[in-house]
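**Q** Sharing a model prediction with you, sequence too.
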Amino acid sequence: MRRYPTNTTALFYRDRARQAESDAATATLDNVRGRWLRAAKAWDEMASRAEKTAERRSTNEEAKHLAEMDASEDD
């Protein structure tokens, strides 16, 4: 299974949200429009979660790296 960087994943989610919004704008049936708008909202929420996760991961990795450097200096 190929893993994509989180920023690429978030961009993919944002692209899907924009596509769903576009599809909603062209939908002629109210229920179809509503479905596309719900999908767009879900894609945007997934993108936000992916971005927050990437930020937390980066912060945690940086803290871990600094702790390892401090530990190696103490030796």
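**A** Perfect, I can see it now.
**Q** hey, let's count contacts and neighbours off CA atoms from now on
**A** Fine.
**Q** Show me where this protein has its helices.
**A** Assigned by DSSP state H, the helices in the chain fall at 6-26, 30-74.
**Q** JSON lines for the ones you listed, including mean neighbour count?
**A** As requested, the helices of the chain are exported to JSON lines (neighbours: other Cα atoms under 10 Å):
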{"stretch": "helix 6-26", "mean neighbour count": "17"}
{"stretch": "helix 30-74", "mean neighbour count": "14"}
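**Q** Below is structure B, check it against A:
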Amino acid sequence: MALSYEFLIERAEQSASEAAGALLDNVRDRALRAEKAWRTMATDLREVAEGRERARLERLAAAVATT
């Protein structure tokens, strides 16, 4: 299954909501760690996608320049 940015952000928001409603410190801490992990994955995914798009545009520009 390919992960999407939207899915990862939804999971982060869900974890943040769980943390906000947690009564126990360890549950809150776990949810906050999960939120951080989901947001990190979302950021990494976005950066990879942006890098791929930049590379694609550079290849396209190089192809146009050689013709």
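**A** Received it, and whenever you're ready, just let me know what you need. Quick caveat, the model's predicted, so the values are computed rather than measured.
**Q** got the contact list for the aligned residue in structure 2 for Ala17 of structure 1?
**A** Matched to structure 2 by TM-score structural alignment, Ala17 of structure 1 sits across from Ala12. With contacts defined as Cα atoms under 8 Å, 6 or more residues apart in numbering, Ala12 of structure 2 is in contact with 34-39.
**Q** separation between the residue mapped onto Ala65 of structure 2 from structure 1 and Glu61 of structure 1?
**A** With TM-score structural alignment as the criterion, Ala65 of structure 2 lines up with Asp70 in structure 1. For Asp70 of structure 1, the distance to Glu61 of structure 1 equals 14 Å [Cα to Cα, to the nearest Å].
**Q** picking up where we left off before, relative to Thr66 of structure 2, how far out is the residue nearest to the match of Ala17 of structure 1 when sequence neighbours are not counted?
**A** Nearest non-adjacent residue to Ala12 of structure 2, counting by Cα to Cα, 6 or more residues apart in numbering: Glu35, 4.4 Å away. Remark: distance between Glu35 of structure 2 and Thr66 of structure 2 (Cα to Cα) = 47 Å.
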